[in-house]
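Here you go, sequence then predicted model.
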Amino acid sequence: MEEKVYQVSGMTCASCALTVEKIAGQQEGVQEAQVNLATEKLTIRTNTDFESAALEEAVSGVGYQLEVQEGGWSIEQHQIDDEQKEAHLENQKREVIWTSILAVPLLYIAMGSMMGLPLPNWLSEPATFVLVQLLLTTGVLWLGRGFYQRGFRNLFKGHPNMDSLIAIGTGAAYLYSIYGSWQVLQGQLHFAHHLYFESAATIVFFIFLGKYLEARAKHQTSRALQGLSQLAPQEAMLVKEDRVEVVATKDLQVGDRVRVVPGESFPVDGEIISGESYVDESMMTGESVPVHKQVGEEVWAGSLNQTGSVDYRVTKVGAETMLSQIIQLVEAAQAKKAPIAALADRIALYFVPTVLIAAVLASLAWYFIGGASLEFALSIFIAVLVIACPCALGLATPTAMMVATGRGAEKGILLKSGPALESLANVETVLLDKTGTVTAGKMTLTDMKVWTQESDESILVQLASVESRSEHPIAQALVQAAEEANLDLLPVEDFKAQVGRGVEAKIDNQLIQVGTLRYLEEEGVSLPEDLDLLSWEKMGKTSLLMARDGQFVAALAVADPVKETSAQAIRDLKELGLNLVLLTGDKEETARAIANQVGIEEVVSQVLPQDKAAQVENYQAKGQSVAMVGDGINDAPALVQAEVGVAMGTGTDIAMDAADLVLLQGDLVSLVDAIRLSRSTLRIIKENLFWAFIYNVIGIPIAMGLLYLFGGPLLNPMLAGLAMSLSSVSVVLNALRLRFK
């Protein structure tokens, strides 16, 4: 199954989005279709029978245009898209300014005399009074002609949208006012006080203003992605044999040698081949402390070189860089709807036709049953049409999702979908893989006790020299310890490894044996009476013994240490009300020791890799919503089985592919942040939906004259238009609060 993404133009409200989604979903070969109103993108999943041209034609037939995003994703294209959005926003700003230049004088002319404000003498002539209003209103409606083109087109095609409501409402006011103007010119001067020119023009102005404020606020919701896309520089210093030349970043190829000086960002991913420096990777991991990088270590596009000049070999370019993949993941997450949006979608689908019917019935009821005047009935009709707002319903979820995923990306938290974010907020039990999740995932020498007069360093050199021939993680821990102590390894001969027991080799013709207690006992080595390995084992450490020429020399312990932040993260997760379980293939003693260090009470140990998914099922069978946190290939089935799979960014690619959430920093503190962010997001989505529903439930009956029926005020159509515009803006502004979480 293939996924395709289209940019949709012509959408103005939730009804538009649902129409496009419905039409796309009906096309042959389309398995699933989702439209995101906030990002204005259509995402479809297709099979081999799908034809893109047929989809584009079908959607064009209902008044919208599709542009497929082909040719691969790139940061350059993302930056171009941002520039286009900026230009569109600037165009909307001009529309607001020009509309206000016409609408404000019109409002003064029409309403000034009622409020005791002076008018120029030349406007005292009735004919001039109405013709100036007609001229100004026509100018406003010409500026807003897009509402009428889209609105009536969609109405006639059987898919009325928000523009249809605006077009019918303001169009009716405009046409009635033209009729009134004609009557004034015919001598019926009382019609001069029953015109709706100012209502039609002011409604269009308020809608332009609301759309501009909404677009500006929506633009803010994608600020995190805009910031990420601008991190990678446009140019790079390409190192040739005898010179350095500046080239466009997009022209770099894998294998090129690139130089980055202090204060500049890395243009693409690569591996350092010369020099060393401290690099700020906070935009990728959320970790503010610079990381020391030297020859052989990886650097990412967009990270900032701080102290030293380095040359590095390009390993990934374009859409393959980590920065590009992060942006793509965030954009993909924004395109996928959270389940909570389903109710709003169902309502929005029938919203506009229902409002049209309600407006007609209300105006007819007032005219025929209530005995109201034609002007009164028309006022009711217009007010109902322009106060109704499916936009607030349609924007409630995607705007919050956009801000949340962008904010998460800034902190090194990659949420892959809307459903994952909603599920994370509702998680009750968290299963934590031990190695690489709670612990560092790398063996380290923690203790060493020597029974001879030699120094610890001299013994460590011999141990590391022998173990340097082995690929075992414990052996690598000893070699790493020697390197950190700046010790030079010794030449060894006759190396032999005995699986599950230990290793041996000769150094200066002395036989060095390193291995388990059982191994040395079987080799006939006499062990000291004060040898105590039990205390290490209770702490979850693995003990090793060393003998030289059959004589016991030293005991040492290695362990996969707990990450410095794990204990605090566990405490924070508990405060969030979560049930925590340590899940590991290690033996019970080691697992329990680690659990005690970080404060986890429930432990499931000695679990085979293929059984981890079954453990997730066990907790799900108890009715609990489960998050699985892991970093290895063996965790992938469990990550898929859980409601939310969480992968450490320091783990394997397979685990990250299988997960719903990736923590780039590889730290459980990020999981705490992710859960808090998801809960805040879900709360704001519920608030948005609540206020969007309440706004329409209360606003439409008031516009229909419910309060007036009981002696209250009648809603002016202009105020209805203002309220409609501000309802969408308020939803977006509420979502923007997530930027500060």
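Received the coordinates, thanks.

Going by C-alpha atoms from here, please, whenever you check contacts or count neighbours.
Fine.

need the strands for the stretch 601-741 of the chain, in chain order.
Under the criterion DSSP state E, counting those that start in this stretch, the stretch 601-741 of the chain carries strands at the ranges 602-604, 626-630, 644-648, 661-663.

Same list, those strands, but as JSON lines with distance to residue 360 and mean neighbour count please.
Output for these, formatted as JSON lines (distance: least, C-alpha to C-alpha, whole Å; neighbours: other C-alpha atoms under 10 Å):
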{"stretch": "strand 602-604", "distance to residue 360": "64", "mean neighbour count": "18"}
{"stretch": "strand 626-630", "distance to residue 360": "51", "mean neighbour count": "29"}
{"stretch": "strand 644-648", "distance to residue 360": "48", "mean neighbour count": "30"}
{"stretch": "strand 661-663", "distance to residue 360": "49", "mean neighbour count": "29"}
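
residue ranges for the helices of the stretch 1-150 of the chain, please.
Taking DSSP state H, counting those that start in this stretch as the test, the helices found in the stretch 1-150 of the chain are 14-25, 52-61, 75-112, 126-143, 145-156.

Relative to residue 600, which of these is closest?
Among the helices of the stretch 1-150 of the chain, helix 75-112 comes nearest to residue 600, with 42.7 Å by C-alpha to C-alpha.

for the closest one, packing partners?
With contacts defined as 3 or more C-alpha pairs under 8 Å, 6 or more residues apart in numbering; DSSP states H and E, helix 75-112 has these neighbours: helix 126-143, helix 197-221, helix 223-229.

what packs against the shortest one?
Right, helix 223-229. Using 3+ C-alpha pairs under 8 Å, 6+ apart: helix 223-229 touches helix 75-112, helix 322-335, helix 390-410.

deepest of the helices and strands packed on helix 75-112, which one?
helix 197-221 (a mean of 25; mean count of other C-alpha atoms under 10 Å).

Does anything pack onto that helix? Which helices or strands?
So helix 197-221, by 3+ C-alpha pairs under 8 Å, 6+ apart, packs with helix 75-112, helix 126-143, helix 162-185, helix 390-410, helix 717-736.

looking at it, residue 569 is touching residue 675, isn't it?
No - applying C-alpha atoms under 8 Å, one finds residue 569 not in contact with residue 675, separated by 11.7 Å.

and here's the other structure:
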Amino acid sequence: MNESVHLDQEGLEEGDLIRLRSQFGYNELPQKRENLFLLYIQNFWNPLAWIMEAMVVITALSGDGLEGLIIAALLVVNSFITLYQRHSADTALAALSRTMQISVRVFRNGIWTMLPARELLPGDRIRLRMGDVIVADAFLLEGNLSVDLSILTGESLPQDVTAKQEVYSGGIVRRGEATARVTAIGKSTKFGKTTELLEVAHPPTHMEKIVSKVIRSLFIANVLVAVVVVAFGMLAHVQPLQIINFVIVLLLTSVPVAFPTMFIVAQSYGALQLSKREGGSVLVRRLAAVQEAASMDVLCSDKTGTLTQNKLAVSEVLALGAHTQEELLSFATSVGDDSNEDVIDRAIARYSSERNIHAYSRRIFMPFNFATKRTEAVITCDGVDVRIEMGLPSALLTDRTLLRDDALAAVSAMSMRGLRVLAVVTEHKNLRECVGLIGLADPIRTDAPRLIKELEALGVRTLMITGDGLLTAKAIASDLGLAGKVFTPKELKEDPSLAFTGSVCAEAYPEDKLAIISALQKAGHSVGMTGDGVNDAPALRQAEVGIAVESAAEVAKQSASLILTSQGLEGVQEAVRISRSVYLRIHTWVLNKVVKSIEVLLITTLVFFITRSYILSPLLGVLILFANDFVTISIATDTTKPLSAPARWNVRSLVIGAALISLVPFLLMLPVYSLAHSLGYTVDTLRTIVFTALIYFSATTLLALRTQEHGWKVAPSKALALSLCFSLAFSSIISGFGILIAPLPALFFPVLASYAVLDFLGIDFLKHVSGLRALIYK
């Protein structure tokens, strides 16, 4: 602990801040910057790079050194493009991560206030409570904590920490409350690290696995064809160089050159769209959630702040027996704590303060315990120690509690009016008595019923999970328009199907949320979950899309995939829409990739079997990849109309549909090739014609497939339009002026343009045939 920091009970004053800031700086670690040169070099170590490098060697050995140099140059340029796109996406994500700073409650200038953790200084007095991430090393002044240090030490069991002991940055408060003095920040902390909120690295998602499966299948198919071609070539005594060139081009077309970059750019673009949403951004902590939300079909929603206004207020105060409302409120206020952010404590404290009612002197305080369902305190009243308990009536109103029957009758009546009811019980000299009840109300959001219906129209069922009693939950469900059965965890254990048909789970605790999510997932559902508390963390991690609400504890935010910065379901609805748009972009990429791969496979293989020669040289294969890279990556920003139902992948249907679609450009290529061949053009000229036709057809195929509607009804994004123009201009200049390849006869420019239009119209017509439409867009 630094000697200049004194462990008094006061916080820092304004005059201390400048001096301490100049001495200690900010509470952050130096950011590790990735070496761009090393990232660039990595682009030369992957399957695509290996094939292109093999091309350079083979062309050089065959005596065509110029072609080898050109392929090497294109590999270098392509690596620069990939690096730029990845770096741009990483920069955008880094900007997003800065918006997700942890906040901490600090006592400065005589008042408690919330500050970004970055602003902490040694000497600051901070308040720690259950669910908080400890953001600096600190010395406990008062209170008791159970701290989870597993992220730092690997120890699975929390450690108990009491006054005059230290806690360390990176720990998580699992239980208790305490006031502490900051002793070290940033790189000066014991473990030298803080908790990051943005997690970019993650295991392969379901969508990534599906796409990888498709690409792997294409690669295997091309390898099998290559084996057949090699066998045929050997039997037909084809020159080995011809066979090698054909095999290289075949394998080259099956490698997903732009997939990793396109995938990251698509998700990053979706994350940026969410972060810039009007009315409250949605912050993306786990990038994969941007596309995983596309398949979500059940939303397990917390009530507070999502379906209600998060304006919990005391609505009714009922004193029992000879007790007065003033006495009841004094007891209730004494059990609260004004240094934390608990909404119930603050609601009661605010209500009492407005009536000039004060708390008793408190000797002992025990924060809310989920196991006992109560908060406890020992106060001094008229010189006598009295134990006060405040919590759920079902837990506090035991058989030996006086006025129990009156209290239970009142609880039922208040609950039917939609109030959350708390019982206040005192105990002194073995005499236990219910002093009264406090009813709290959190009005539903006016937009909640509408948003629930709109989510339902998108194929997402809302299941509200609340800790409220059964009667209260039924009243709220009626106001929200949730028509399904209201059930309890006990009923769910007896009949698990309630998770699939019910609309509200009442009397639920965090562990019940996890059970509900697991049951839904086992039944094949993709689940979203909103939560705010420390005990919601397991359920948020378990759900495909964990969503931390605006007022969530830091541990909940750490466990979530998405973080809402505004109340209500609008952020969730927007996440679903944008996620489905991201899915459609990735789906378009996959569909387009499969169609082009099969098209090239059919054309090159057919010509090889007929002529015993390859129609695409390795150089042309690389030029096709280079021209299409810009287009492929720009699909990530294309204009799309979100799906009206949850996304579902069907690889077999997609591949069959793509194979049928690929017949359109393949069949159109045949008369083009036949015309060129009949006019007596050389092999090199025929290659130029096929090369240019493939580029033209690739553009029109993409324009036709990128939307489920007619292609001319939905304009492409500016980035995609510019990329298509570049691709067409690039291929036209290369072929028209005969740069690196034989020049294209002027006659074939209008011919290829006309056939490309036919390709667009043919695919656009074919994709609307009901059977085929179900295959490619299922």
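Nice, thanks for sending it over. The structure presented is a predicted model; accordingly, all values stated were derived computationally and were not measured.

now the helices and strands packed on helix 197-221 of structure 1 as JSON lines including distance to residue 314 of structure 1?
Below are those laid out as JSON lines (distance: least, C-alpha to C-alpha, whole Å):
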{"stretch": "helix 75-112", "distance to residue 314 of structure 1": "17"}
{"stretch": "helix 126-143", "distance to residue 314 of structure 1": "51"}
{"stretch": "helix 162-185", "distance to residue 314 of structure 1": "50"}
{"stretch": "helix 390-410", "distance to residue 314 of structure 1": "24"}
{"stretch": "helix 717-736", "distance to residue 314 of structure 1": "38"}
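
I'd like to know which of those is closest to residue 36 of structure 1.
helix 390-410 (6.6 Å).

mean shift between the very next helix or strand once past that closest one and structure 2?
Using DSSP states H and E, the next helix or strand after helix 390-410 of structure 1 towards the C-terminus is strand 413-415. Compared with structure 2 after the fit, strand 413-415 of structure 1 shows a mean deviation of 3.6 Å (mean C-alpha distance after the TM-score superposition for structure 1).

could you point out the longest helix in structure 2?
helix 570-611 (DSSP state H).

the strands in the stretch 301-450 of structure 1, which residues?
Going by DSSP E, counting those that start in this stretch, the stretch 301-450 of structure 1 shows strands at 304-305, 310-316, 413-415, 429-433, 444-450.

among these, which is the most enclosed?
strand 413-415 (a mean of 30).

Aligned against structure 1, show me the partner of residue 548 of structure 2.
Counting by TM-score structural alignment, residue 548 of structure 2 corresponds to residue 647 in structure 1.

how close does the residue most central in space within structure 2 get to residue 655 of structure 2?
For structure 2, the residue nearest the mean C-alpha position is residue 289 (2.4 Å; C-alpha atoms, centre = their mean). According to C-alpha to C-alpha, to the nearest Å, residue 289 of structure 2 and residue 655 of structure 2 sit 26 Å apart.

next one: residue 385 of structure 2
From residue 385 of structure 2 over to residue 655 of structure 2 the distance is 76 Å, taken as C-alpha to C-alpha.

more crowded one of the two?
residue 655 (21 against 16; other C-alpha atoms under 10 Å).

Which of the three states applies to the more buried one?
Here residue 655 of structure 2 is helix, with the state taken from DSSP: H, G, I helix; E, B strand; the rest coil.

so residue 665 of structure 1 makes contact with residue 651?
No - counting by C-alpha under 8 Å, residue 665 of structure 1 does not reach residue 651; the two are 10.4 Å apart.

Is residue 596 of structure 2 in contact with residue 697, as I believe?
No - look at residue 596 of structure 2 against residue 697 with C-alpha under 8 Å: they stay out of range, at 9.1 Å.

Would you state the strands of the stretch 301-450 of structure 2 in chain order?
Under DSSP E, counting those that start in this stretch, the stretch 301-450 of structure 2 gives strands at 313-319, 361-369, 374-381, 384-391, 420-428, 431-441.

Quick one: work out the angle between the last one and strand 313-319.
Orientation note: strand 431-441 of structure 2 sits at an angle of 150 degrees relative to strand 313-319 (axes from the mean of the first three to the mean of the last three C-alpha atoms, to 10 degrees).

what helices or strands is strand 431-441 of structure 2 leaning on?
Going by 3+ C-alpha pairs under 8 Å, 6+ apart, strand 431-441 of structure 2 lies up against strand 313-319, helix 404-416, strand 420-428.

Flag every buried residue along that strand.
432, 433, 434, 435, 436, 437, 438, 439, 440, 441 (16 or more other C-alpha atoms under 10 Å).

likewise the fifth one?
Within strand 420-428 of structure 2, the residues that qualify as buried by neighbour count (16+ other C-alpha under 10 Å) are 420, 421, 422, 423, 424, 425, 426, 427.

returning to what we had before: mean distance, the longest helix of structure 2 to its aligned residues in structure 1?
With mean C-alpha distance after the TM-score superposition for structure 1, helix 570-611 of structure 2 averages 3.2 Å from its match.

Quick one: distance of that helix to the chain centre.
Between the centre of helix 570-611 of structure 2 and the centre of its chain there are 23 Å (C-alpha atoms, centre = their mean, to the nearest Å).

relative orientation of that helix and strand 298-302 in degrees?
Put simply, helix 570-611 of structure 2 runs at 160 degrees to strand 298-302, going by the same axes, to 10 degrees.

Summarise which helices and strands helix 570-611 of structure 2 is packed against.
Contact partners of helix 570-611 of structure 2 among helices and strands, from 3+ C-alpha pairs under 8 Å, 6+ apart: helix 206-235, helix 240-254, helix 259-275, helix 289-292, helix 448-457, helix 651-678, helix 683-705.
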